[in-house]
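Peer 1: Generate a structure from the sequence data that follows.
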Amino acid sequence: MASRELHVKCSFTVADLSTDALSTSQIGASAPETEPMDYASLIRNFGGVVSTAQLLRTGATPREIREAVATGHLTRLRQGWYATPDADPEIQNAVMLGGTLTCASSLTRSGLWVPESTLHKSHYRRSRHHEAFLGQECGRFGRPTKVVAAVDDVMTSLQYAAHCIDTESFIVICDSALHLGVVTITELESAFAHAPDRIRRAIDRCDGRSESGTETMARLRLISAGMRVRIQVFVAGVGRIDLIIGDLLAIEIDSFAHHTGEVAYESDRLRDRNVLLAGLIPMRLTYAQVVHRWPRTFFDIQQLVRRGVHRDRSR
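Peer 2: The predicted structure follows:
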């Protein structure tokens, strides 16, 4: 199952530096000829919201920053932070409130599979150097991390998510990060080595083989119900099957963004026939059946398991 489209990466780790802190000699000094500021890149790489330090790192001079503000190419959000006219409004709001975007809000911008239930609000955190934070902020275990960009990096965001969102959603996001190779299980274990027991137990339940959040949700719920579940099982003539309960019950789970349209419809039905020909019992679940209608979905799965259809009685 394809992952969500990658939207924004924020990878700078430089400290914030305000133009107000630049010396008069720096501002007034003549600079060599440089290329005009690339505003499209600022939008692409930073969501259109950047610190003075990031602008300087991209090659802009203090004079160019001042001119960009004067001509309307940049807007000063607060001391040391600027936005392009097309900047992401949610990121702008985080900075104007005195913080940065983090947790589920930043993780979805990194292309990870983030449950929709965690996105009903914006997730912000306070800049350590900005006391007058006006928003509803996320907490994290341990000491706060210094703000170095308008959008937190993946690992920092996960550390806030572990404290802020429910355990299942946290595991869903960690699985996505592992599957995409954004983090390794060793890095997760190291980052959360001193976290509370419930978070460390959640890390132990992560599995990067899951290809979508709906797959992770179903896996966690079925295992919690005491079912024997195998994931991403290779079956000759079919390929990899998302989940197999017991010996025979093959669960295929669609994600919201995929398996639509005539081509996908035909492909899925052919795959179901191949699953049957392989001696398994196919059961296809939609995004809505996992996310919004799980009690009924689980009831149906339970009925099949109670009848023993998941067992290979020929053994």
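Peer 1: Going by C-alpha atoms from here, please, whenever you check contacts or count neighbours.
Peer 2: Noted.
Peer 1: Buried residues, stretch 99-119. List them.
Peer 2: By neighbour count on 16 or more other CA atoms under 10 Å, the buried set for stretch 99-119 is 99-115, 118.
Peer 1: so of those residues, which ones are in strands?
Peer 2: 99-101 (DSSP state E).
Peer 1: which residues of this protein fall in strands?
Peer 2: 49-51, 75-78, 81-83, 99-101, 124-126, 229-235, 239-245, 249-253, 281-285.
Peer 1: which parts of the last one are buried?
Peer 2: Put plainly, it is strand 281-285. Quick answer for strand 281-285 (16+ other CA under 10 Å): 281-282, 285.
Peer 1: could I get those as JSON lines with distance to Ala202?
Peer 2: Converted to JSON lines, these look like this (distance: CA to CA, whole Å):
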{"residue": "Ile281", "distance to Ala202": "31"}
{"residue": "Pro282", "distance to Ala202": "29"}
{"residue": "Leu285", "distance to Ala202": "25"}
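Peer 1: Return the member of those nearest to Glu262.
Peer 2: Leu285 (17.6 Å; CA to CA).
Peer 1: hang on, isn't the closest one packed against Ala250?
Peer 2: No. The criterion here is CA atoms under 8 Å, and Leu285 misses it with Ala250 at 10.6 Å.
Peer 1: just the helices in the stretch 201-315 of the chain please.
Peer 2: All helices of the stretch 201-315 of the chain, identified by DSSP state H, counting those that start in this stretch, fall at 213-224, 262-277, 287-291, 294-307.
Peer 1: Deepest in the core, which of these is it.
Peer 2: Of all those, helix 213-224 has the most neighbours on average by mean count of other CA atoms under 10 Å, namely a mean of 20.
Peer 1: and that helix, what does it pack onto?
Peer 2: helix 167-179, strand 229-235, strand 239-245, helix 287-291 (3 or more CA pairs under 8 Å, 6 or more residues apart in numbering; DSSP states H and E).
Peer 1: Which one of these lies nearest to Lys146?
Peer 2: helix 167-179 (22.1 Å).
Peer 1: other SSEs contacting the closest one?
Peer 2: Against helix 167-179 (3+ CA pairs under 8 Å, 6+ apart) you get helix 154-164, helix 197-204, helix 213-224.
Peer 1: now the other sequence, so there's something to compare against:
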Amino acid sequence: MTTIAELVSSAGGLLHRRDLVAHGATDRHLTVAVRSRNVVRPRRGWYSTWPPHDPRFVAVAVGGRLTGASALHLLGAWSWSSRRPPVTVSVPLTASRLRRRRGVRVVWDPVDLSCRGSTWAVDPRDALARAVVEAPSFEDAVILVDWAREAGIVQDDDDAAEVLSRKSMDAAGLVAWSEGGAESILESAAGTRLRRAGRHVVRQIPVSGTNKIIDMVVDGIIGFETDGRAHHERRFDEDRVKDADIAREGRVPFRASAMMVKNRWRSTAEAIDALIFTAGGPRRVEDVVNSSLPRVLGPQGRRSWRLAIPRRSAGQEFPIGGT
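Peer 2: So this is what the prediction gives:
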């Protein structure tokens, strides 16, 4: 006979009493399961196999669902921080009888948002709309958008712009800064930093005559690749061959490790600038950003970043600068 715990586990770790009754559970079965600690009730009517400290359990216990960064973290969102983000719980404007918990933030969302998502989290698209405007920095916001594109949470530019503008209109401008194609947090962060420095970045460019793809091409000159340690050690020879292929088609290959992107970006960027100038490209001009990209503004209120309202453009311009 299937146990209460097995039914709850098979449903993902959370099930309502009415669903258990539909499977044949009686009040006696439910009482025994709770007393034996095979399941726990985070809230009246709900039964779970999650530990009480699980963010999903906490959200249900409060009376809502996970949202923002805390919801995306459980889906594998890219982040520089190894720490779990603080729990943010979404409740509808009509919610009542909430059970507040220390360290847990409760936000009030429109009732129609309750129609989307799961029993323990809002729809990932709604979570993304909140997470980007609450991101600790502009770079972190772009990283979330790049991850959402890679994970298939948003599709084309129009779809991404609609989702990102749900909390704040200016957040739609992240679409221009993201453009898709980043396959890791290293690619995402490096691309954003180069664009903010006025460089033109295009992702996922084929190497002529091969089946290889360059992570990104900078100013049409640098074939820029980012590698984690495990990738580097496993594909050392293949990567050297790829560098040669990049050079043969007239680009300068440049490869950066995770440490070079995360902890030594200044020297990494200086090396890229030097290679571009040596190859005949423009010198980087301080405080000049591609004019097709929405301008990054300073913090205001609870937000650590803002964008000027985006304007339509055919694409990213090359930087203006002397040689």
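Peer 1: TM-score, when you put one on top of the other?
Peer 2: After superposition, the two chains reach a TM-score (TM-score structural alignment, normalised by the length of structure 1) of 0.71; 271 aligned residues with a CA RMSD of 3.3 Å.
Peer 1: re earlier: wait, which of the strands of structure 1 is closest to His292 of structure 1?
Peer 2: strand 281-285 (11.6 Å).
Peer 1: quick one: that closest one to structure 2 mean distance?
Peer 2: In the superposition against structure 2, strand 281-285 of structure 1 averages 1.1 Å from its aligned positions (mean CA distance after the TM-score superposition for structure 1).
Peer 1: which residues of structure 2 does that strand align to?
Peer 2: Counting by TM-score structural alignment, strand 281-285 of structure 1 falls onto residues 252-256 of structure 2.
Peer 1: ok, residues contacting that stretch?
Peer 2: Residues outside stretch 252-256 of structure 2 that contact it (CA atoms under 8 Å, 6 or more residues apart in numbering): 221-227, 243-244, 246-247, 268, 272, 275, 279.
Peer 1: give me the number of residues near Gly45 of structure 2?
Peer 2: 10 (other CA atoms under 10 Å).
Peer 1: And it, what's its match in structure 1?
Peer 2: Using TM-score structural alignment, Gly45 of structure 2 sits opposite Gly80 in structure 1.
Peer 1: Its match and Ser224 of structure 1, how far apart?
Peer 2: Gly80 of structure 1 sits 48 Å away from Ser224 of structure 1 when distances are taken as CA to CA, to the nearest Å.
Peer 1: for Ile203 of structure 1, same thing?
Peer 2: Counting by CA to CA - Ile203 of structure 1 and Ser224 of structure 1 are separated by 15 Å.
Peer 1: got it, and Cys206 of structure 1?
Peer 2: Taking CA to CA, one finds Cys206 of structure 1 at 14 Å from Ser224 of structure 1.
Peer 1: Kindly report the same for Phe170 of structure 1.
Peer 2: Distance from Phe170 of structure 1 to Ser224 of structure 1, counting by CA to CA: 16 Å.
Peer 1: just Glu187 of structure 1 next, same as before
Peer 2: Glu187 of structure 1 is 26 Å from Ser224 of structure 1, by CA to CA.
Peer 1: Save the helices and strands packed on helix 167-179 of structure 1 as JSON lines, and put in distance to Ser176 of structure 1 too.
Peer 2: Listed next are these as JSON lines, based on distance: least, CA to CA, whole Å:
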{"stretch": "helix 154-164", "distance to Ser176 of structure 1": "11"}
{"stretch": "helix 197-204", "distance to Ser176 of structure 1": "13"}
{"stretch": "helix 213-224", "distance to Ser176 of structure 1": "7"}
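Peer 1: Asp38 of structure 1 is nearest to which of those?
Peer 2: Of these, nearest to Asp38 of structure 1 by CA to CA is helix 154-164, at 25.1 Å.
Peer 1: by contact count, what packs against the closest one?
Peer 2: Packed next to helix 154-164 of structure 1, using 3+ CA pairs under 8 Å, 6+ apart, are helix 103-109, helix 167-179.
Peer 1: The first one vs structure 2 - mean distance after superposition?
Peer 2: What that stands for is helix 103-109 of structure 1. Counting by mean CA distance after the TM-score superposition for structure 1, helix 103-109 of structure 1 comes out at 2.3 Å.
Peer 1: what range in structure 2 does that helix sit on?
Peer 2: Under TM-score structural alignment, the match for helix 103-109 of structure 1 is residues 68-74.
Peer 1: what does the longest one give?
Peer 2: Matched against structure 2 by TM-score structural alignment, helix 167-179 of structure 1 falls on residues 138-150.
Peer 1: which residues in the stretch 1-150 of structure 1 form helices?
Peer 2: 24-28, 39-46, 52-57, 62-70, 89-96, 103-109.
Peer 1: Could you say which of those is packed most deeply?
Peer 2: It is helix 103-109: most buried of the helices of the stretch 1-150 of structure 1 by mean count of other CA under 10 Å, with a mean of 27.
Peer 1: For it, which helices and strands make contact with it?
Peer 2: Looks like helix 103-109 of structure 1 contacts helix 154-164 (3+ CA pairs under 8 Å, 6+ apart).
Peer 1: Ile253 of structure 1 and Phe234 of structure 1, how far apart?
Peer 2: From Ile253 of structure 1 to Phe234 of structure 1 the distance is 15 Å (CA to CA).
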